[in-house]
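Novice: A predicted structure for the sequence below; I have some questions about it.
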Amino acid sequence: MKPLYVIKIGGNVIDNSENLHYFLNDFASLDGYKILIHGGGKIATDLSHTMGIEPKMVDGRRITDIETLRVVTMVYAGLINKNIVAQLQRFSCNAIGLTGADANLIRAARRPVKDIDYGFVGDLNPYSVDSQKLAALLETAVVPVFSAITHDGEGQLLNTNADTIASSIAVAMSGLYKTSLVYCFEKKGVLRDVNSDESVIREISSSEFAGLKADNVIAGGMLPKLENAFKAINSGVSEVYIGKSDELPYLNEQSFGTRLFE
């Protein structure tokens, strides 16, 4: 199988133009098949304030009413996505900016209302990503760049978590490529000591993860990240990396962040 990197960048990269510039240069230099997924950072929140729309959050999750959906679509699928694509073209990386609606590549379902109505938020299932169509794009030497906007097939756009999109794409493509899922964020990797950036755990197997969780070495916000990562590995993804965006050039040297594997 040919190798494929599915790489997700967070708001900490997008919000800093210098960080984004260097990351995209490194991403463009990465050999082989690759897909980039990005979130929105603070720009959508700032624009909402400018337009007099008060952002609504519950437990760190954005409530996407119709006005907010318009804002995040403009920002995620428009401003941020096209800025990233333009910069990648500058670095001789032939990128194409996409939402899930384009070519019906990612179809989501609106999240059901339970205790909280999240509004126009999309959830994905194992059949959401059209892997064959996405592979056809990759085989034409085009690099897909996905924003965190999907659709429901009935004409409705939906705001969808970028981490979830990255994981779903990686799982879907793992039947066609040797797929590595890479999460780039502000830390150097999974830390043994949260107060020391130098305490990176370089490799964690699924059995080691159980022990680290039992010993409370991995807890808090990192716990769901790793649980979702191992779900992806159990669903066919070869490996998952979690590391700092400015260390992406070390990915092929196996010294980037933390590598998770079966």
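Specialist: Structure received. Numbering: from 1, shown residues only.

Novice: Could you use CA atoms for every contact and neighbour count after this?
Specialist: Noted.

Novice: For the helix or strand in which L137 is found, which helices and strands make contact with it?
Specialist: Per DSSP states H and E: L137 is located in helix 131-138. Other helices and strands packing on helix 131-138, by 3 or more Cα pairs under 8 Å, 6 or more residues apart in numbering; DSSP states H and E, are strand 143-146, helix 162-173.

Novice: please redo it, this time with the cut-off set to 10 Å
Specialist: strand 33-38, strand 143-146, helix 162-173 (3 or more Cα pairs under 10 Å, 6 or more residues apart in numbering; DSSP states H and E).

Novice: Identify each buried residue in that helix, please.
Specialist: S131, L134, L138 (16 or more other Cα atoms under 10 Å).

Novice: how about the strands of this protein, start to end?
Specialist: Secondary structure of the chain (DSSP state E): strands located at 3-9, 33-38, 56-58, 61-63, 95-98, 109-110, 122-123, 143-146, 149-151, 157-159, 178-185, 203-205, 239-244, 258-261.

Novice: Alongside the first one, take a look at this:
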Amino acid sequence: MAEKPRPRLIAYELDQPLPPIRPAGVRRDWMDATPGGFAYRCLPLTIANGHGWEVQGQTGFEAWWNGGDRPEDVTIRVLKPGGLAPASHFGAGILTFPIPTLLRTDPGIGLWVSGPPNAVKDGIAPLAGLVESDWSPMTFTMNWRFTRPDQVVRFLPGEPVCFFFPLQRGLAADTCPEVRPLAEAPELEAAHRAWREGRNRFNAALCQPGSEARAQGWQRHYHRGLNPDGTPTTADHRTRVQVRPFPGPSRRPAEPA
């Protein structure tokens, strides 16, 4: 039986070298700093961190915004020159990174473009966009907006400035939301009740010195893809996502978690 073709993601080279693009890493400084690294126990969080590719900035700089609406109301001071330099193009406190490659996807597939997930940066926030990359001959920019005036923000060379992943176009619009009583799904209701009661017992036991719950530290049903009774849920459960790298030495995979 022939293997199903894998979706393609093509980065076309333009009149300059491709920016460094690599599979996104799951590590975050603030997650490392949590006691015992407990933030990494949240599987949805870590999966989201690595669920795509990130474009690395090459210019070290600091920037600030005086609160005005003009492009010149953003000041950029380069600390270490390099490629993929930022600009103040749109005004309204927006910092812009041109992404010098033309990304193309298969028909019906677009790209969700934003900043790296769960990577908070004080004073500035990434803006998100959905690009119809299956037909567009146009490049796009990655934009960040200052959250308050007179706050200096710094980007280091190699720091991710853009994050993207493929998304089926029209999926959200074609989805039909419903509301139903949980009692209409007896098996799901029983599983949910078992999980809720088990979670309440576990949290109560965490307060008891020497308890089994304290020894375990946290419940692992979701992480292991198990129902509350220990039975497996789906063969497609994943504890990590490792996207494929783009060819080239500057686009090597990020370090594993």
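Specialist: That came through, no problem. All values reported here derive from a predicted model rather than from experimental measurement.

Novice: what TM-score do we get after superposing?
Specialist: The TM-score (TM-score structural alignment, normalised by the length of structure 2) is 0.27; 123 aligned residues with a Cα RMSD of 6.1 Å.

Novice: circling back: the helix holding L137 of structure 1 to strand 33-38, inter-axis angle?
Specialist: With axes from the mean of the first three to the mean of the last three Cα atoms, to 10 degrees as the basis, helix 131-138 of structure 1 and strand 33-38 are set at 110 degrees to each other.

Novice: tell me the SS of R201 of structure 2?
Specialist: Judged by DSSP: H, G, I helix; E, B strand; the rest coil, the three-state class of R201 of structure 2 is helix.

Novice: Surely W64 of structure 2 touches F155?
Specialist: No: taking contacts as Cα atoms under 10 Å, W64 of structure 2 lies outside contact range of F155: 11.7 Å.

Novice: list the residues that contact both of those two?
Specialist: Common contact partners of W64 of structure 2 and F155 (Cα atoms under 10 Å, 6 or more residues apart in numbering): none.

Novice: The nearest residue to P160 of structure 2 once chain neighbours are set aside: neighbour count?
Specialist: Closest residue to P160 of structure 2 apart from its sequence neighbours, by Cα to Cα, 6 or more residues apart in numbering: Q56 at 4.3 Å. Q56 of structure 2 has 23 neighbours, counted by other Cα atoms under 10 Å.

Novice: Pick out whichever of W64 and F155 of structure 2 has more residues nearby.
Specialist: W64 (22 against 19).

Novice: returning to what we had before: can the strands of structure 1 go into TSV with extra columns for distance to K82 of structure 1?
Specialist: Below are those laid out as TSV (distance: least, Cα to Cα, whole Å):
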stretch	distance to K82 of structure 1
strand 3-9	15
strand 33-38	11
strand 56-58	26
strand 61-63	23
strand 95-98	6
strand 109-110	25
strand 122-123	22
strand 143-146	9
strand 149-151	14
strand 157-159	18
strand 178-185	20
strand 203-205	35
strand 239-244	23
strand 258-261	30
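
Novice: and of these, who's closest to A86 of structure 1?
Specialist: Of all the strands of structure 1, it is strand 95-98 that lies closest to A86 of structure 1, at 8.2 Å by Cα to Cα.

Novice: What segments of the stretch 51-200 of structure 2 are strands?
Specialist: Remark: strands assigned in the stretch 51-200 of structure 2 by DSSP state E, counting those that start in this stretch are 53-56, 60-65, 74-80, 94-98, 102-105, 109-114, 124-126, 129-131, 141-146, 153-155, 160-168.
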